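*Asks:* A predicted structure for the sequence below; I have some questions about it.
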Amino acid sequence: MDIFMQSLLLTVITFIASVYVFQKRRRRRRSVPTKALPPGSLGWPLVGETYQFLFIKTQHFIQERVKKYSSEIFHTNILGEPTVVLYGPAANKFLSTNETKLVKIWYMKTQRSFFNIPDQTQAAKPKPRQEAASAAPVTILGILKPEGIARYMGNRIGSTMHQHFMTHWEGKTEVKVYPLVKAFTLTLVCQFFLGIDEPKLASEFENLYFGLYSVPVNFPGSAYRRALKASAAIRKEIQFLIKEKIDALSKGQLVDDLLAHVAGAEQGGKYVPRFEISNIIMGLMNSSHMPIAVTLAFMIKHIGQRPDIYQKIVSEHADVTKSKGSGTALGWDSIQKLKYTWAVAQETMRLYPTAPGVFREVLTEITYEGFTIPKGWKIFWSLVGTNKDPNYFPEPESFDPSRFEGNILPAPYTWIPFGAGPRSCPGKDYTRFVVLNFIHILINKFKWEVKLPDEKVSGVLVPTPAEGVSIRLFHH
């Protein structure tokens, strides 16, 4: 029903605004030498090819046009913006090495609305305090490095995981994996980022995540409206928790968690106001919750379907357990030894990517592959365009972790799940730490069998298991 209403609304908007946008486009075309543009089409007035982009799998959207235009670069119109789509290892290298020089980050309207990011075209000059506090996001992101994760999670992740398995897995003969790993990853981000043991706002975080790639119309029942309400609720809760931390610190109480660290620094005037901090924390929680849950669900599904993969993982984790002892969380030394398990995780992320791509804005006219990309145009940098391209991954639909083993690795820039360059995702270490620790405990407790091997994959831009990955459990 939600998709139907969004489609209907898009059609109505198109009808009302078509004349205006057509005239605007004609004026734009007069100022741009179209013969120098990459091949492509701006699609329908106003909406362009937004519908196809949002409701067709990203790889299909790209491959259809790559085939049609015989080019790995093409122009379109997405979200009301003239956009050039870049795809392939050459494009990945070009964009990652030219961040801030030729392109800058550009946020979709959904991102600007949910995280209170100023419109890039109307952003005011930074206030003096903001300039002085510009290191705040860098400092927060630094906590996602191994040493930060070790400090604020440490062995706590082990007790959290054991409690999760004791409550939701032990004594069960059958479970649905996807709902359980969603609950677990939310518990973990609440502990890590907020310093609270009980998870909160589960539906709000899910609505926020899936609302990012929605039609940005505030219409009753739309994914956008649900996400807008969710972001407001999450922000309010984080701000309340920051106030609690500041009050506790002012009373001399010992509070040692990430949010207390941020709150204490803000107290001393070193950070941007808590409203902005809450947006940063919310963004980090958003990217550290659902993506890891999706990866774990599909990873567990494929391990359960492949006895050969299961046995190799069992063997690898047995060696780690001998060296570190049982019942404790994996440290970074142990994490480094689980190369095959991480290869399985990487192959899972290749087949089920949780971030289709990012947008950039052109700072100065770009010449690329003989084409001109005008200043001010947007670029959609497809992070997943190569994931299922047989030119880079033979038999791309098959699950084959050996693609990421030993010296047999994907060619440079053909697989970039965390992006590349100076703006690559800061959560790679956190993802690796959580995924490998979870699989370590799971593999030592259970063997499992997938009940629906041919379970359908739901979702368009973000894949999810349609039936939740039901498995039969066999205790060791």
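*Replies:* Great, that's in hand.
*Asks:* Could you use CA atoms for every contact and neighbour count after this?
*Replies:* Noted.
*Asks:* How many neighbouring residues does the nearest residue to F404 once chain neighbours are set aside have?
*Replies:* Among residues not flanking F404 along the chain, A343 sits closest, at 5.1 Å (Cα to Cα, 6 or more residues apart in numbering). By other Cα atoms under 10 Å, 19 other residues sit near A343.
*Asks:* quick one: A343 from F219, how far?
*Replies:* Going from A343 to F219 by Cα to Cα, to the nearest Å gives 43 Å.
*Asks:* a helix runs through the residue nearest to F404, doesn't it?
*Replies:* Yes. Assessed with DSSP: H, G, I helix; E, B strand; the rest coil, A343 lies in a helix.
*Asks:* residue contacts, it?
*Replies:* 401-405 (Cα atoms under 8 Å, 6 or more residues apart in numbering).
*Asks:* out of the residues you listed, which are buried?
*Replies:* Buried members of those, counted by 16 or more other Cα atoms under 10 Å: 401, 403-405.
*Asks:* how about the helices in the stretch 151-300 of the chain?
*Replies:* 156-168, 177-189, 202-211, 223-250, 258-267, 274-305 (DSSP state H, counting those that start in this stretch).
*Asks:* Contacts for stretch 247-267, please.
*Replies:* Contacts for stretch 247-267 (Cα under 8 Å, 6+ apart): 140, 152, 192-195, 242-243, 245-246, 271-274.
*Asks:* try 10 Å this time
*Replies:* Contacts with stretch 247-267, where a contact means Cα atoms under 10 Å, 6 or more residues apart in numbering, come from 133, 136, 139-140, 143, 148-149, 151-153, 191-196, 238, 241-246, 269-274, 277-278, 281.
*Asks:* Now a PyMOL select for only the buried ones of those residues.
*Replies:* To isolate the buried ones among the contacts of stretch 247-267 in PyMOL, judged by 16+ other Cα under 10 Å, type:
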select buried, resi 133+136+140+143+148+149+152+153+191+192+193+194+195+196+238+241+242+245+246+270+271+272+274+277+278+281
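*Asks:* Included below, for side-by-side comparison, is a second structure:
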Amino acid sequence: MSESAALELKLPPKVPGEKPGTGHMEEFNVNFARFLMRCNAECGELAEYNMAGQQTVLMSGPEAQEAFLKGLDKQLSRAAAYQAMVPVFGEGVIFDAPPERMKTQLKIQVDALRYQNMKSYAQVIAQEVEDWVAGWGDEGEMDFLDEFIRLTLHTACHCLLGADFRYKMTEEFKSLYHDLERGLQAIAFVDPYLQQPIFAARDKARARLQELISEIIAERRANADRQYGDALETFMSGTYKDGTHLSDNEITGLVIATMFAGHHTSSGTAAWTAVEFARNPEFTPEVLAEVQQVYAQGGELTFEALRELPKLERFIEEVLRLHPPLVLLMRRVIEDIDYKGTLIEAGKTVAISTYGSHRNPDYFPDPERFDPRRPQANTAQLMWAYIPFGGGPHKCAGNAFALMQLKSIFAALLPRYEFELVDAPESYQDDLSAMVLKPSSPCRLRYRRRQP
């Protein structure tokens, strides 16, 4: 865009309440989802706020969100916006890779989650759930956030790294993965290399995880004639255009990135799904009848059968509307943008809020009410308003795996158990302390075996 053309454009309205030096960082850290809703309410479709010197423009509403999600990397860069992920995924992996290598790595990641693999993953998840509930007994009480974190870590490891690793998995691996997750606090998106204890633990965990995964890779290379049918096999066989294979560091990074896509978001959503079944029991009978009908027809829930559960899927869609796992999506502006006569300058960050979008009463009437019978969210009319996994060419690669995992879990649980809240309904709140949404802890539910 020429300088003269840029001068003719207006600038985005600025969000009031900026403080010297830190801008809006303090308010953002207290409750960033509500802060973003204030930005939209006070400034409209575009709202510029200051994150300790990084000017960010929030784009709200389906039209603006469509422009964001359809933006090309050469204009709106994911890599530049997500440098906080580089120490987690590793140097030279995805957001730290040159564009062509990043494109190839993401394609290999998608290949690992294709239909053929998903069929075997469904069987793996079903078995993990069977093992999980085997010791429950007839009734009890648990913190289901902790339980789902444990379960989805097991299913993700089993699908990605294979049965051998899953059944040898130690508490060390779980602790290392937790340290990686803790390294994604909001401050990491300002500077992920600050001298902070959580960042030191993150870096130590990343190095140790590479050691553990490299041991598996070496063992598999020594047994090259064996087939595994998991994601690690796909990553090890993937190549760049010049025929070279991915390094151990790159494979480790893809494993971590795919685990984040398949586990990091699923555990919180699974916990919220259980809470919403307990908090809204009037919807359970129709979902349960649907699941029981599928069992009656085939005896087991295959990947194909899981695709024939529309009522369960609608219930999960409504959970994802009220509790979207990724609250904020970001891009860095590489070239000046003219958005409907407003200049968004290169160097700024642009962002969209799934949390705010899903609470827009123009598209979701009475938005705080949980209602899986509301008009289906994944329609053309709501395509750019309902965005739990983003959208466009960069939609989350793990969304199909996450949905399959959630349906597998609850298709197994609902015929066996009913759930009740332990604490007051209003005490179950979104935990907004990190960039991935989950229920506040403890998330206690009482379960009781269903009577025939």
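*Replies:* All right, it came through fine. What you are looking at is a predicted structure, and each value in this text was computed from that prediction instead of being measured.
*Asks:* Which parts of structure 1 are strands?
*Replies:* 73-78, 81-86, 103-105, 174-176, 357-362, 366-368, 371-373, 378-382, 446-450, 457-458, 464-465, 470-475 (DSSP state E).
*Asks:* Can you tell me what sits against the fourth one?
*Replies:* When you say that, I think you mean strand 174-176 of structure 1. Contacts for strand 174-176 of structure 1 (Cα under 10 Å, 6+ apart): 168-169, 297, 448-451, 467-474.
*Asks:* how about a cut-off of 7 Å?
*Replies:* 468-473 (Cα atoms under 7 Å, 6 or more residues apart in numbering).
*Asks:* That strand aligns to what range in structure 2?
*Replies:* Using TM-score structural alignment, strand 174-176 of structure 1 corresponds to residues 141-143 of structure 2.
*Asks:* now the strands of structure 1 in JSON lines, with mean neighbour count and distance to T97 of structure 1?
*Replies:* As requested, the strands of structure 1 are exported to JSON lines (neighbours: other Cα atoms under 10 Å; distance: least, Cα to Cα, whole Å):
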{"stretch": "strand 73-78", "mean neighbour count": "24", "distance to T97 of structure 1": "18"}
{"stretch": "strand 81-86", "mean neighbour count": "23", "distance to T97 of structure 1": "14"}
{"stretch": "strand 103-105", "mean neighbour count": "19", "distance to T97 of structure 1": "10"}
{"stretch": "strand 174-176", "mean neighbour count": "16", "distance to T97 of structure 1": "42"}
{"stretch": "strand 357-362", "mean neighbour count": "20", "distance to T97 of structure 1": "13"}
{"stretch": "strand 366-368", "mean neighbour count": "14", "distance to T97 of structure 1": "14"}
{"stretch": "strand 371-373", "mean neighbour count": "19", "distance to T97 of structure 1": "17"}
{"stretch": "strand 378-382", "mean neighbour count": "23", "distance to T97 of structure 1": "13"}
{"stretch": "strand 446-450", "mean neighbour count": "19", "distance to T97 of structure 1": "43"}
{"stretch": "strand 457-458", "mean neighbour count": "14", "distance to T97 of structure 1": "34"}
{"stretch": "strand 464-465", "mean neighbour count": "21", "distance to T97 of structure 1": "32"}
{"stretch": "strand 470-475", "mean neighbour count": "17", "distance to T97 of structure 1": "43"}
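*Asks:* and of those strands, who's closest to G304 of structure 1?
*Replies:* strand 446-450 (5.2 Å; Cα to Cα).
*Asks:* Kindly calculate the angle that that closest one makes with strand 470-475.
*Replies:* 150 degrees (axes from the mean of the first three to the mean of the last three Cα atoms, to 10 degrees).
*Asks:* Mean distance between strand 446-450 of structure 1 and structure 2 after superposition?
*Replies:* Its aligned residues in structure 2 lie a mean 1.8 Å from strand 446-450 of structure 1 after superposition (mean Cα distance after the TM-score superposition for structure 1).
*Asks:* now that strand, how far from the chain's geometric center?
*Replies:* With Cα atoms, centre = their mean, to the nearest Å as the basis, strand 446-450 of structure 1 stands 28 Å off its chain's centre.
*Asks:* Aligned to E276 of structure 1, what sits in structure 2?
*Replies:* E276 of structure 1 maps onto E250 in structure 2, by TM-score structural alignment.
*Asks:* how far away is Y49 of structure 2 from A126 of structure 2?
*Replies:* Look at Y49 of structure 2 and A126 of structure 2: by Cα to Cα, they are 45 Å apart.
*Asks:* follow-up on the earlier one: include distance to F438 of structure 1 when you put the strands of structure 1 into CSV, please.
*Replies:* Below are those laid out as CSV (distance: least, Cα to Cα, whole Å):
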stretch, distance to F438 of structure 1
strand 73-78, 38
strand 81-86, 35
strand 103-105, 33
strand 174-176, 16
strand 357-362, 27
strand 366-368, 43
strand 371-373, 45
strand 378-382, 29
strand 446-450, 12
strand 457-458, 23
strand 464-465, 19
strand 470-475, 16
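*Asks:* among the ones you listed, which is nearest I313 of structure 1?
*Replies:* Here strand 446-450 is closest among the strands of structure 1 (Cα to Cα), at 11.4 Å.
*Asks:* Mind checking the helices of the stretch 151-300 of structure 1 for the one nearest to R65 of structure 1?
*Replies:* Among the helices of the stretch 151-300 of structure 1, helix 202-211 sits nearest to R65 of structure 1 (Cα to Cα), with 25.2 Å.
*Asks:* now the angle from that closest one to helix 177-189?
*Replies:* Here the directions of helix 202-211 of structure 1 and helix 177-189 differ by 100 degrees (the same axes, to 10 degrees).
*Asks:* Please name every helix or strand in contact with helix 202-211 of structure 1.
*Replies:* In terms of contacts (3 or more Cα pairs under 7 Å, 6 or more residues apart in numbering; DSSP states H and E), helix 202-211 of structure 1 is packed against helix 223-250.
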